[in-house]
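1. With the input below, show me the fold.
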Amino acid sequence: MFILCAPGVWAEDYFDPAALELSSPQQKTADLRYFATAGGQLPGTYPVSIWVNGQQASTGNITFVDAGGKLKPVLTTAQLAEYGVNVSAFSAFNRLREGETFTRIEQYIPDASSQFDFSTQRLNLSIPQAAMNVQSRGYVDPARWDEGIPAAFVDYTLSGSQTQQSTNNGHSTFLNLRSGVNLGPWRLRNMSSMQYDTTRRWNTLSTYLQRDITVLKSQLRMGDTYTSGEIFDSVQFRGVQLMSNDDMLPDSQRGFAPVIRGVAHSNAKVTLSQHGYVIYETYVAPGAFAIKDLYPTAQSGDLQITVKESDGSERTFTQPFSSVPFMLREGRLKYSLSAGRYHSGQDQSRSPAFVQSTLFYGLPAEFTLYGGTQLAEDYHAAALGVGHSLGELGSLGADLTLAGTTSPSGKRYSGHSLRAQYQKSFAQLGTSFSLASYRYSSSGFYDLSEATMLESRYGLADTKRSREEISLRQALGAVGNLSLSAYSQDYWHSQRSDKTLHAGFYSAWKGISWGLGYYYTQSSGHSDHDRSWSFNINIPLSGALADTSVSYTTASDNRGYASHQVAMYGSVPKNPNLYYSVQQGYASQGQGSNSAASLDYRGGYGEAQVGYRHDRDSNQLTWGASGSIVAHPHGITLGQSLGDNFAIVRAPGAANVAIQNGSNLHTDWRGYAVVPTLTPYRKNVITLDTESMTSDTDVDQFGATVIPGGGAVVEANYQTHIGNRVLFTLHDGQGLVPFGASAQLADDHTASTGMVADGGKVYLSGIPAEGNLEVRWDDDSVAHRCTLHFRIADSQNTAVKNVDGSCLSQRGL
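-> Predicted coordinates for the structure are as follows:
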């Protein structure tokens, strides 16, 4: 009997540094053991993107150390927690003090590993799924929400006109300001306007202070604001409000989506489709499964669920899906609390103190229960309702509101209002249908704003009796789309009513778009009605005018009025930020011809417009400008019109660098810029355009990830290297500096590091005209260092400068 024993073996790519044949025979070779294995590099700090289990988790500078010939990242438990790792489940981390670092992740989490891909500057962490926190898709850890930097800003819109008429001349100027101050988690906001024509009027529209309440996924606001309008009609008030903020939730937990339940007979792939598009895929284990993290989809449209077993067999079933707007997922709670003093634009109406509360809760079986209360001086109301998905029959929501009112003279009124909402989609027919009906059962029902008008100078003439709304959308394939919407409202003790109807057809073919519209309007207080028709067509041009379109619009009504308008508009060739428009038209009933022209410049610091209009009776010159001014810890920066969240790009010295996150965005002369719009509570990547950088500008990384909290002004920092791009040829006392040595500007730890190549050459960027270069290498376990003092000749005007210098090496340093 023979027994053969085969020892275990390990194979990997390896390169023998002794095999290097340098073109300079006198040049020695430094210790290159770091490069002997595939992907090997010098230890140091590198700007990297961090990926966990194939998903990008973060970006930043990570320090790498040598561990057995491979680079291992220096990490902390806080970083792992940021990446979604459940560090509390592993006792090995308890031995680490707060802030203490480690390098071998596999010693703390079994079966975990790290791998650094130097060519793509990507750190790949492989973590067992059981070690990860169970989070919904799209989840961003609230600990990463950035409160932002201290800042103050003004967002402005200015418009004006000068009009010349046959009888008189006039002018008008309007300024709208939205200003704010951010300090820590607090945001102070103000809306004001100024109008100047024959008189000058200044109006303060609203002022409020707000902040996020992260633990409640809510927002607190104090000052001038509005109540939520989901149950009761929205009203303006001055007071305090605390309400759920859906923006804080992962995308897969917002809105309503059904729970998909089924059974898998093996390890299976489950695919969900809607309207012919795959919207979700996942893998499930044998047995019953439930999918609870669908992203919000269209409010109706059947879901096709396909279960593909491991043997290749497939089963498909359909789950009808429809929802009304206020429906929530199972287990989701949404609330709002408001208290303050009612505010109306009518001077003669009352301004009572009031309290309002609303609550929505997602129940099993696709039910949503909701209700609310309003309590005020001489007024109270309570509402209760339910929403439910009826499967193939669509979805239905209904609620009942009871209200009681006491007028200033002591009269008491009471009544109730019944509201119903219905939604249904016929996916195979491409039809979407919705209906909402409000019915006021008695003349004694008043909402809060109506109650404050009782017995005032602007008292209500009649109370609302019923209101119906309907909308229908029909897709006609390649032919186009048809839409229909209608609205009707009538009143108690009156024959008057309000009615509107709109029908439209829209189509497109090879870039040409056109549409037909019909409008019907009947207003209370008017015995007659208005009917009008419209047609428009838009044709894009090609060739030298590829950025230009021409359009034709005509409209007419039942009173004999008709108009025709031809326009050409687009961007100026070779200047895509300058837009123009010229129009020529004609109107009946004695109005005659009219014409107009305008220019619109959309720059990095805002937008400016100028225009001219002419018709039979007048000539008018118009102008406008919009933009923003932001003060922050590093100075003042001009920008475009701002959203609720924005970023300050900080790339010191990198002037006039384009930013890819908007139209015509670029840094100013100092290297700062405003990115005007960000998505709160989500990862936003702000990217610099490398092709727009000058030859003396380099940055460590071109993309910065920011995650702003609500209303935050965040900072996107870039480590810049401003200076010359230089190819050094380095010598020491024994000839050329060894191959593989590292070189870096002395006394500048933020400067990039280069590796000496064949011929003693090393390329570095961000180099000043004069300075010191520090070179290090190891030889036979002895450390060497030499410092080169250099000065770049003024006569060199090439993109890459050349410097040839010598220094004396020092052993053992």
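2. Every contact and neighbour count from this point should use C-alpha atoms.
-> Fine.
3. for residue 415, what are its contacts?
-> 402-404, 440-446 (Cα atoms under 8 Å, 6 or more residues apart in numbering).
4. run this one through as well so I can compare:
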Amino acid sequence: MMVRRLSRSIYLSTFLTGFFSLTSAQADEGTPDESASTEMVEFSDAFLMGDAGSQLDLKRFSRGNPVLAGTYNVKVFLNGKEMFKTPLTFHENNTDYASACFTHALLEQLSVDPEPLNQEDEDGCYDLATTLPKSSSRYDPLTQELNVTIPQVYLVSHPAGYIPPSRWDSGIPMALLSYNANAWHSKSDNTTQDTFYSGLMLGLNLGAWRLRSNGAYNWDNDNGGEYSSYDLFIARDIVPLRAKLEAGEVRTNANMMDSVSLDGVHLYNDAQMDPSANSYVPVIRGVANSNAKVTVRQEGRIVTQITVPPGPFAISDYYAAQNGSDLDVTVEESDGSTRVFSMPYASIAHLLRPGEVDWDIGIGTVDKDTVDETLWAGVATASYGLSNMFTAYGGVQMADNLYTAGMLGVAMNTSIGAFSFDVTHSQTTADDVGTLKGQSYSLNYSKNFTATGTTFSVVGYRFSSENYMSMNDALSLKNTLNNYASDKNTTTQEAYHAYTRTRNEIQANVYQDVTINGESYGSFYLNGTWRSYWGDDGNTSQYSVGYSNSVGSVSYSISAQRSYDEFGEEDDSINLGFSIPLGSGSSVDYRPFSSMSVNSSSDFKGNDSVSAMATGSSRDNMYNYSLNTTSSRNKDSEDLTTIGSWVTRNGAYSTTSLSATQGLNGDQQYSLSTTGGVVLHSGGLTLASGYLTPDSTMALVHASGAKGASASMGNGQIDGFGNMVVTSLSPYRENTVGLNIDTMENDVAISNTTGVVVPTSGALVRVDIETDARKAFMLELMRDDGGFIPLAADVQDSAGSSVGTVGQAGIAFVRGMDDSGTLSVIWGSGAESRCQVSYQLDGNASMIGKTPLISGLRCRMSSTSVKVTP
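-> Okay, here's the model as predicted:
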């Protein structure tokens, strides 16, 4: 037996050496170098040991590895540059080599000018060399790479990352429910507070149409519960305009003039359809002294509410519906104390590439939450890239007979930075006040100084004259005057002059890398906002400065904040933090806790706190957890020491967090948070993990029988119905959606674990992963006459269907069989090139991974029955 297996190994090594020496010869089609594509290599069967070798037909390998007809997931290169990965069909062409089918859509993906394209063949394919002279393609089946060469004269220039609209996928019909819930309980000083918040988003997709509605349910133990619904609208892409149409409760964009809430129609060009577009929401940063509840509001409406552990926090996973409106952040500690601060929401924009247009149009009635009566309003803004240096922009706003405004501006891209300057003129007609005319002037600056590592992200100044009104100011003033009309002790003029609106505003955001002689010494930032007002002598301002660095593996940071309200009341805070790694957290050097942090904060008014926290995660990273303790000194109450914990489960179908805090004085805090979604589609209900917004773009991965396989990106997992929802796809971009089969529960064959999709915004695109869930075996085969069974011999069942192939060392992999039966092994023509083997699976079979191996099977070379010894 030892000699026989050794001989088999030598035979296999010799065969594989001769076989794979041919792999450098690749399947070509239409290549300019015809000698390379037609050169034949004759393979001598003398390399094959044993009589069976002479029975193998190797002619199809004479020009390298043959390409069989079928569809393959191919990586495409154009003129040496990697372009994309796509399913590509190879069809028969009356030779041993199938050829790639170049469809109109594929050539469009390759940015081929459609003008020279002639008629396709009966399969809808173009002959590349005939259609585009001097063009060629070369396919390597080993790497599954298609290298296409096309002269530049036939190509159309596009920005980097451009995806033709023909590849955009609007997705499948679906209904969606997304939730973001937080339950909170706290008890301190004999006062108990119980609250519950759930943000809900409902959605429906049908073709290119999207229906969305946001809502929120708020409950507390004092006021009970209330559900409010808002932002109910339908939307769809207008592809020729690269635009989006929305109808219902909509908001105009705020990149130039005030965003206005309308019950009407909103049409605007969608920057996501541009390869260079980026979405933006500000990161909300702060410091929690204990397990704290953080509530973010925009115009009084809760945007998100989460519970955070002690120490610095940063929140970016939220949906802010109205760019331009500040975010109000409330941090409520476990002892009931609260802190409130505002986060400006603005960015310098306007600069466009030459010839590019950005526009926005909205018309409808003003939302009743804004004004008490029906008012028709219209908004139109536009910007145009004049040159590499200048962009012109402007807009108009109108609201019945109440308000009219026009704005003109210019943005400049210079060697010392980007500037924008604009002037807005407004005219407001107010009851018993008359016509108010005023102007507002704005100057903004942004620059990244690479040499010094300094970034001025936004430095801006705005001045508004006394009678200037933005549209939102005018609408708010109208409500104010209507309310004062019922007050006999206040005149309308007095009410107008008491109405508060911005007079001066200065913003600055500066970031600085500290590098000396090429060595980094950390970084610091400086942010500030200052405002003065008409109708109020007071000013408001807030400033923050911070520095961070590391020494060895220990990192530290220090930050300070100061703010003044309209009454001149000062609020200060300073925070010092350290973070110390305790281990790598890897499976090789696993430690339950991977880091420890210490934070100290003070407001210089007798309120100080020190907290320490250890954080860690499970080996599979499904659970993240922490233990913390906080000691605080309060000038108006007793000192307090608390012990708390936090755990988050990053599940396949939801993300859930629990927190608890216990004070030595009896104070308590508990919270439960969860986020996720439910998607209804033609295949049933599928749960989704993570926070979903109205624009969330997703993929429905279907892999029948592959239960337990996880997403290569995100936390999704194939459920018992073979479905999984993958979130956080990028709209109008290529997304590779794949499976990690290491976590798969069943022995399922998967021919290709990835799919490439280009979804539109808000779409649910379907990705079908081809699987074979039939039972699989590995059979160790030996001929009963002592001969060898050749590599790649075909294994067939009693019906003559191919069920597997013989691999190295006589090991056959078969699938789709019963627990017992008889198989035929065929490697040529004639009785001398086939044998039969009987098998039976029992409990003694060894396992190779999840596949049983039946050893010692003899394959009969004659019709004589041979008893099989398993």
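5. Output the contacts of residue 415 of the first structure as JSON lines; include the columns distance to residue 589 of the first structure.
-> Formatted as JSON lines, the contacts of residue 415 of the first structure follow (distance: Cα to Cα, whole Å):
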{"residue": "402", "distance to residue 589 of the first structure": "52"}
{"residue": "403", "distance to residue 589 of the first structure": "51"}
{"residue": "404", "distance to residue 589 of the first structure": "52"}
{"residue": "440", "distance to residue 589 of the first structure": "43"}
{"residue": "441", "distance to residue 589 of the first structure": "46"}
{"residue": "442", "distance to residue 589 of the first structure": "46"}
{"residue": "443", "distance to residue 589 of the first structure": "44"}
{"residue": "444", "distance to residue 589 of the first structure": "47"}
{"residue": "445", "distance to residue 589 of the first structure": "46"}
{"residue": "446", "distance to residue 589 of the first structure": "44"}
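6. And what about the residue positioned nearest the centre of the second structure, helix, strand or coil?
-> The residue lying closest to the centre of the second structure (Cα atoms, centre = their mean) is residue 728, at 2.8 Å. What DSSP: H, G, I helix; E, B strand; the rest coil gives for residue 728 of the second structure is coil.
7. and the gap between the residue mapped onto it from the first structure and residue 416 of the first structure?
-> Taking TM-score structural alignment, the alignment pairs residue 728 of the second structure with residue 677 from the first structure. As for residue 677 of the first structure, its distance to residue 416 of the first structure is 44 Å (criterion: Cα to Cα, to the nearest Å).
8. Kindly report the same for residue 317 of the first structure.
-> Taken as Cα to Cα, the span from residue 317 of the first structure to residue 416 of the first structure is 43 Å.
9. Residue 736 of the first structure too?
-> 94 Å.
10. Residue 470 of the first structure too?
-> With Cα to Cα as the criterion, residue 470 of the first structure and residue 416 of the first structure are 22 Å apart.
11. Which one of those two is surrounded by more residues?
-> Neighbour totals were compared for residue 470 of the first structure and residue 416, and residue 416 leads with 21 against 17 (other Cα atoms under 10 Å).
12. The helix or strand hosting residue 575 of the second structure aligns to what range in the first structure?
-> Residue 575 of the second structure is part of strand 570-581, with elements assigned from DSSP states H and E. Mapped onto the first structure using TM-score structural alignment, strand 570-581 of the second structure spans residues 529-540.
13. so what's the aligned partner of residue 688 of the second structure in the first structure up against?
-> In the first structure, the residue paired with residue 688 of the second structure is residue 639, using TM-score structural alignment. The contact partners of residue 639 of the first structure, by Cα under 8 Å, 6+ apart, come to 604-606, 627-630, 673-676.
14. how much space between residue 639 of the first structure and residue 662 of the first structure?
-> With Cα to Cα as the criterion, residue 639 of the first structure and residue 662 of the first structure are 12 Å apart.
15. Ok, residue 122 of the first structure next?
-> On the measure of Cα to Cα, residue 122 of the first structure and residue 662 of the first structure end up 26 Å apart.
16. Which one of these two is surrounded by more residues?
-> Shown here are residue 122 of the first structure and residue 662; by other Cα under 10 Å, residue 122 has more neighbours (18 against 14).
17. any idea what that one aligns with in the second structure?
-> Using TM-score structural alignment, residue 122 of the first structure pairs with residue 145 in the second structure.
18. Surely that match and residue 78 touch.
-> No: here residue 145 of the second structure does not reach residue 78: they are 10.8 Å apart, not a contact under Cα atoms under 8 Å.
19. ok so, going back, find the residues that touch each one of residue 639 and residue 662 of the first structure.
-> What both residue 639 of the first structure and residue 662 touch, as defined by Cα under 8 Å, 6+ apart, is the set residue 675.
20. Run through who's touching the longest helix along the second structure.
-> Longest helix in the second structure, counting residues (DSSP state H): helix 2-20. Contact with helix 2-20 of the second structure is made by 47-49, 788, 791, 808-809, as judged by Cα under 8 Å, 6+ apart.
21. how about 10 Å then?
-> Contacts with helix 2-20 of the second structure, where a contact means Cα atoms under 10 Å, 6 or more residues apart in numbering, come from 1, 43-50, 53, 58, 61, 64-65, 782, 786-791, 807-810.
22. out of those residues, which are buried?
-> 45, 47-50, 53, 61, 64-65, 782, 788-791, 807-810 (16 or more other Cα atoms under 10 Å).
23. follow-up on the earlier one: list the residues that contact the match of residue 728 of the second structure.
-> 640-647, 661-662, 684.
24. In PyMOL, how would I select the buried members of those residues?
-> Entered in PyMOL, the line below selects the buried ones among those, by 16+ other Cα under 10 Å:
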select buried, resi 640+641+642+645+646+647+661+684
